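Visitor: Could you look at this predicted model? Sequence included:
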Amino acid sequence: MTKHFSRRTLIAALISTSAILAALPQQALAYDETSTFELNVDAQGVGIKGHDPVAYFTAGQPTKGTAQYSASHRGATYWFASAANRDAFKANPDKFAPQYGGFCAMGVVLDKKLDGDPTAWKIVDGKLYLNVNKDVQKKWLEDVPGNLVKANANWPEIKHKAPKDL
């Protein structure tokens, strides 16, 4: 019976994964499909599509930043809505920077580096996670603890690979 249940669970997981991947639009891939950089940045090196990472924690919503208030961390430039947010980030960047380099958390669960949508976000245990879109985020939210275990196991293996190679 356990063997039967395991096969059924595996088949359901494969069908679910296939459905999620099939539903993703082509532009859901990271900005540069050939980049092996572990951070999801645009052509100018800006992360989170110019959104303020601190604002997710303080304002509780995605907020566009400006180049006037910027700071760099681990090779990405982040924009902030205020000098106070920029300074908070500089004081503790690892607290505010998005997990998995700003790539989609559910994508990482599935061994993929998909673009992160700044409007599909969630703070879990004091960490910021993005998803490729709100539909995929719904799937990720169904089992956040289990998905984090899988994503944390997958991330070291995929973070330096190009999205096109996954």
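Guide: Received, thanks. Numbers count the residues shown, from 1 in each chain.
Visitor: drop to CA atoms for contacts and neighbour counts, all remaining ones
Guide: Noted.
Visitor: So what's the gap between the longest helix belonging to the chain and the chain middle?
Guide: If you go by DSSP state H, the chain has its longest helix at helix 2-23. Distance of helix 2-23 from the chain centroid (Cα atoms, centre = their mean, to the nearest Å) equals 23 Å.
Visitor: Next one for the comparison:
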Amino acid sequence: MAASMTMIGSLPQIAMAYDENSSSAVNVDAKGVGLKGFDPVAYFTASAPTMGKSSITAAHDGVTYHFASTENRDKFKTDPAKYAPQYGGFCAMGVALEKKLDGDPQAWRVVDGKLYLNVNKDVQKKWLEDVPGNLKKAEMNWGSIKTKTPKSL
């Protein structure tokens, strides 16, 4: 755990959530787009990060998502909770360590039918060393940090 904290503590400032002063439970850009424009359904159907199109969108929990196809958008609309990233798109390892770090759509994993992001692939390697343990910690932490600002954690 200490090594993980050191790794996260040494990340450059740009690795933090988009707006360090936002108390939102979802990680979005300045236009309210989640997953940096990647298609959330594609992680499940194509098993790969796929850039969505700004012309094909759907909203869920205050986040606008982009989709690679209308078929993916329609799947999302049928069951958005199934496809939306966990912890509002913040880094799952960060949440396990009581931090709200930006989620990188390229550092992802579907576990038990849920999409998780990490701040980068190095942090993801640490997260993957104990996914069940890290998810248990994250689940315990999320309720108390989700409405706090990243800067305050």
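Guide: Yes, it's here. A quick note: this is a predicted structure, and the numbers were derived from the prediction, not measured.
Visitor: So after superposing, what's the score?
Guide: Here the TM-score for the pair of chains, by TM-score structural alignment, normalised by the length of structure 2, is 0.98; 153 aligned residues with a Cα RMSD of 0.8 Å.
Visitor: Which stretch of structure 2 lines up against the next helix or strand along the chain from the longest helix of structure 1?
Guide: Towards the C-terminus, the helix or strand next in line after helix 2-23 of structure 1, according to DSSP states H and E, is helix 53-58. Under TM-score structural alignment, the counterpart of helix 53-58 of structure 1 in structure 2 spans residues 40-45.
Visitor: So which bits of the matching stretch are buried?
Guide: 40-44 (16 or more other Cα atoms under 10 Å).
Visitor: One more: stretch 64-74 of structure 2?
Guide: Neighbour counts over stretch 64-74 of structure 2 (16+ other Cα under 10 Å) mark 64-69, 72-74 as buried.
Visitor: Once you drop chain neighbours, what's closest to P80 of structure 2?
Guide: Distances taken as Cα to Cα, 6 or more residues apart in numbering put H60 closest to P80 of structure 2, at 6.8 Å, once the chain neighbours are dropped.
Visitor: Give me the neighbour count for the aligned residue in structure 1 for M5 of structure 2.
Guide: Matched to structure 1 by TM-score structural alignment, M5 of structure 2 sits across from S18. When neighbours are counted by other Cα atoms under 10 Å, S18 of structure 1 registers 12.
Visitor: so which strand or helix has the aligned partner of M106 of structure 1 in structure 2?
Guide: Matched to structure 2 by TM-score structural alignment, M106 of structure 1 sits across from M93. Using DSSP H and E, M93 of structure 2 sits within helix 92-96.
Visitor: The next helix or strand after that helix vs structure 1, average offset?
Guide: Moving toward the C-terminus from helix 92-96 of structure 2, the next helix or strand (DSSP H and E) is strand 104-111. Following the fit onto structure 1, the mean deviation recorded for strand 104-111 of structure 2 is 0.2 Å by mean Cα distance after the TM-score superposition for structure 1.
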